[in-house]
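Novice: Pasted the sequence and its predicted model underneath.
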Amino acid sequence: MSTGEEEKANKSTSSVEQAEIFERPKGWRGIYHHPVTQVCLVGLVCFMCPGIFNSLSGLGAGGQVDATTSANATATHYATLAFFAFFSGSVHNVLGSRLCLFLGTCGYPLYIASYIATNIHPGAGDFVVVTGAISGICAALIWTAQGSLIMAYPTEAQKGTFIGYFWAIFNLGSVVGSSVAFGLNFNSTANKVGNGTYIGLLILTLIGVVLPTFLVDPYKMIRTDGTKVTPIRHPSWKTEFLSLFVALKTDPWIVLLFPMFFASNYFYAWLFNDYNGALFNIRTRSLNNFVYWTSQIFGSFLIGHFVLDLKRFRRRFRAFLCWSIVVVFVFAIYTWAYFYQKTYTRASESPTAVKMDMNDPDYSAHVWLMILFGLLDSMWQTTAYWLMGAMSNDPAKLAVFAGFYKCFQSSGSAIAWRLDALRRPYMNIFVSTWVLVAAGMMCAFPLVYVRVKDHTEIDDEAL
């Protein structure tokens, strides 16, 4: 055979290998090894751990009377998450997704248990802060593994649907966690949750630790189109560090989203501690927490399905429409919240003061503010991810954008929770929150105008 014929044969063989289709397993094994089943299982892992963490944060003060310890622990959690997320991709490449998920879940039961320790020994506040740092490191591992799996398992046409499955299940974790807190504290007259609530949440997080062991080895997974899954390998931390500068140089417009990223979780400190934690008794805080996370599920679906995926309109029009809706929500909700905030201070709403109950006549208006904040939160996060996706389809570039998002988001959270722990005036924290979310949307407008196009162009793809 001539050299030319050998080259043709090699190319033909390579093409066959690239197009090789595998038969999916049948019966029960086919169901268990189905990509949807495995993505839902990953969602359950995050349901039981980060979801329960969110529900505990949403109680205000972590369910305690004094919010200082909880605020310090949450600030530490997000600070370590922002730092270690930069290195978690390299760890993931060595350990793999299943082991990363398992190790990542281990910090959350420890964090919940620290609150039980605080109830028993009031001087154990430092232990809560330390477990906040540990859970932040674990969170970096969980979110890295989660992102790898939900991007690797679907086919190209299924990515949006699979992500939707995951986020719905994940947010249900916060809903269930807040339901447990509400049910166990319905008849409570105290201003903090008892050990029974923490034990209930602890059991859920311990279930989350076990769940990763039931995941199928990603290398054995076959997609619905018959192609084998090749789990995503994250760049080394050195390559990732270099990619940050390359992304900024090739697509500097992303800088205009940084304020939006920074503000995306900044408002949690005011909403959970300085509004929900300051004004309401424990059973009402639990109910507020429940309706907040429930409204998130609907908010994401409404903005995503009825605005951002509305195919009858051009993509640029949808981008401007979505931006306008979020801006209107921001100014309407924060104006409403301002009229509440100006009626109380840290001094007037001390931890021992009489708190509002769900049966009080003024409560219905206050709970609607929580519902609207939940809708705004989910619409904000969905819009941020959609804008990044509209800028490129290149996975490497989107991974860098997502890294920017998590870094600035966690940094903003850490700063806000620390300001609350330092007992800065409620109004100061509220105004800084309002300014940041408004600035985030204003800075995003030039990017929407210039950078979002009806179709992603080839020049925008590669990193």
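Specialist: Cool, the structure landed. Residues are numbered from 1 along each chain as shown.
Novice: going forward, measure contacts between C-alpha atoms and count neighbours the same way
Specialist: Noted.
Novice: For the stretch 51-200 of the chain, which segments are assigned as strands?
Specialist: Using DSSP state E, counting those that start in this stretch, no strands are found in the stretch 51-200 of the chain.
Novice: the helices in it, which residues?
Specialist: Secondary structure of the stretch 51-200 of the chain (DSSP state H, counting those that start in this stretch): helices located at 68-95, 97-105, 107-120, 125-152, 159-184, 195-210.
Novice: Would you mind getting the angle between the first one and helix 107-120?
Specialist: Between the axis of helix 68-95 and that of helix 107-120 there is an angle of 160 degrees, by axes from the mean of the first three to the mean of the last three CA atoms, to 10 degrees.
Novice: how distant is helix 68-95 from the center of its chain?
Specialist: 13 Å (CA atoms, centre = their mean, to the nearest Å).
Novice: now for that helix, which elements pack on it?
Specialist: Helices and strands touching helix 68-95, by 3 or more CA pairs under 8 Å, 6 or more residues apart in numbering; DSSP states H and E, are helix 125-152, helix 237-250, helix 395-421.
Novice: Use this one as the comparison:
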Amino acid sequence: MKNKEDLLQTPLLNDHHHQEENDYYSHSKSIQNKNNNKINIIILGLCFCILFSAFSPTQILQTTINQNLGYYTLAVLYSSLSISNFISPFIVSKFGEKISLIIGTLSYAIYIGSNIYVTQPSLYISSILVGFGGAILWNAQGSLIIKYSTEETIGANTGLFFALFQTDQIIGNIGSATLINKAGLSNSILFTIFMGISLMPIIGFLFLKCPITPKIKKTIKSINIQDEETKGNQENHDDDDLSIKNIFKSIIILFKDKPIQLLIPSLLYSGISQTFFFGVFPSLIGVEWVGYVMSVFGFFDALSSFILGKLSFKIGRKILILISTISSIIGTVLIILVNQSKIIYFSINNNNNYGEYKILCYFIGSALLGFSDAGFNTQLYSLLGVLYPTNGEAAVGVFKFVQSTATAVAFIYGPYASLFENVFVLDCLVIISCVFFIFADNFSKSV
């Protein structure tokens, strides 16, 4: 006969029938949570697509319309973005992702609006402002993607987001090309339309739900951001109560973590490549074709993001990052060869049609670069999400700090470096990035 203590320790639901009911309920709940998270990611991706359908052509046209001033204001923008990444995790943690997304969106609308009537002071001021707002926007986005995902779904979710987001290159560039070439709109009217479009995502952000994250099966290492005497109290604090000092400290500590150190070349490449994609490369094409060529870049970026995100968990990040590296090298080498006329001239009926084939090569190069960009974006987010699921704000803060610092530096030297020098730096860095990424990915097996 059992005593009173034994009876108290006996589970109330211990028969097989009740266990099956609990398992079924748990499985159904898990499927529902997964579907809800996916819906939120779709909303997030579509909102970013709309916002950047207005911002991306604005950014691309900077170096074409404003020339050197465009390069300098973009350098200021990414410098501001870089510095602001030390503050943005605190703001996201304090106000929540939804409010942070709205704040960031408003800053983009102000920046686009400053191009309606261009003055040097207004462009510089709005560049600083959008750098601050952009850091908040992207930190909130990265935090949400990580919170909406598990280790098994982080690759697919990242791919889904970037597939939706990168269609902005198609919509924005074809739209701007049509408005400029066909409709013949002035710059002031063009940017007024873009500013109105950039405000639309605010409505979508209001429909985002709080992240529903199932329990992570594996034990995840976390980053200590408190001193020894305050460790015990840390567990009792909610994320919203973290001070700016602690958030800043968590970012600094992350820089000392081995996987982050190994990923720094990849983050630098990610930043410098943005300067090449949206600054150097578009300036080679010309106003008439730039929208169409960059829309091909966006199409392959979006499509590849979806496919590579799905393949990330199945075939591994190492293989995908290697393929992306090769794609980047082939694309940049093709662009430099055709630009310097060292490619074989094609002729039809003894007539040289080099100009047409030059544009064709730009289309092929942009497709290869779009694929490469998708590979690095999806695999970097995927790896960071696996390594630091409980430190999303800090991890994204580090990512965006290094990336935007590299972008700012590249926009400063961009006007003075030759095409060969830009490509040489980019290709050397992508090879180093690939090697170090492979070593960093090994740490994902130990978490």
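Specialist: Looks like it came in fine. Just so it is clear, the structure is predicted and the values come from calculations on it, not from any experiment.
Novice: Which of the helices of the stretch 51-200 of structure 1 sits closest to residue 287 of structure 1?
Specialist: Proximity to residue 287 of structure 1, assessed across those by CA to CA, is greatest for helix 159-184 (5.8 Å).
Novice: Which positions in the closest one come out as buried?
Specialist: By neighbour count on 16 or more other CA atoms under 10 Å, the buried set for helix 159-184 of structure 1 is 162-182, 184.
Novice: the helices in the stretch 201-350 of structure 2, which residues?
Specialist: With DSSP H, counting those that start in this stretch as the criterion, the stretch 201-350 of structure 2 has helices spanning 201-205, 231-234, 244-255, 258-275, 281-285, 287-315, 317-339.
Novice: and residue 369 of structure 2, what pairs with it in structure 1?
Specialist: Residue pairing (TM-score structural alignment): residue 369 of structure 2 is matched to residue 373 of structure 1.
Novice: hmm, back to that, mind checking the helices of the stretch 201-350 of structure 2 for the one nearest to residue 426 of structure 2?
Specialist: helix 258-275 (6.7 Å).
Novice: how big's the offset between that closest one and structure 1?
Specialist: With mean CA distance after the TM-score superposition for structure 1, helix 258-275 of structure 2 departs from structure 1 by a mean of 2.2 Å once superposed.
Novice: same deal with stretch 297-310 of structure 2?
Specialist: Stretch 297-310 of structure 2: mean distance to aligned residues in structure 1 after superposition is 2.3 Å, counting by mean CA distance after the TM-score superposition for structure 1.
Novice: Residue 24 of structure 1 is nearest to which of the helices of the stretch 51-200 of structure 1?
Specialist: helix 125-152 (16.5 Å).
Novice: which helices and strands sit right next to the closest one?
Specialist: Packed next to helix 125-152 of structure 1, using 3+ CA pairs under 8 Å, 6+ apart, are helix 35-48, helix 68-95, helix 97-105, helix 107-120, helix 159-184.
Novice: which residues touch the counterpart of residue 191 of structure 2 in structure 1?
Specialist: Matched by TM-score structural alignment, residue 191 of structure 2 corresponds to residue 198 in structure 1. Counting by CA atoms under 8 Å, 6 or more residues apart in numbering, residue 198 of structure 1 makes contact with 112, 113, 115, 116.
Novice: got those as JSON lines, with distance to residue 6 of structure 1 and neighbour count columns?
Specialist: Formatted as JSON lines, these follow (distance: CA to CA, whole Å; neighbours: other CA atoms under 10 Å):
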{"residue": "112", "distance to residue 6 of structure 1": "63", "neighbour count": "26"}
{"residue": "113", "distance to residue 6 of structure 1": "65", "neighbour count": "19"}
{"residue": "115", "distance to residue 6 of structure 1": "69", "neighbour count": "27"}
{"residue": "116", "distance to residue 6 of structure 1": "70", "neighbour count": "21"}
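Novice: about what we covered before: helix, strand or coil for the match of residue 369 of structure 2?
Specialist: Counting by DSSP: H, G, I helix; E, B strand; the rest coil, the backbone at residue 373 of structure 1 sits in helix.
Novice: which residues touch it?
Specialist: 292, 333.
Novice: how does it look with 10 Å?
Specialist: Residue 373 of structure 1 makes contacts with 267-268, 271, 292-293, 295-296, 299, 329-330, 333-334, 337, 367, 379, as judged by CA atoms under 10 Å, 6 or more residues apart in numbering.
Novice: my guess is residue 447 of structure 1 meets residue 254, correct?
Specialist: Yes - here residue 447 of structure 1 reaches residue 254: they are 7.7 Å apart, a contact under CA atoms under 10 Å.
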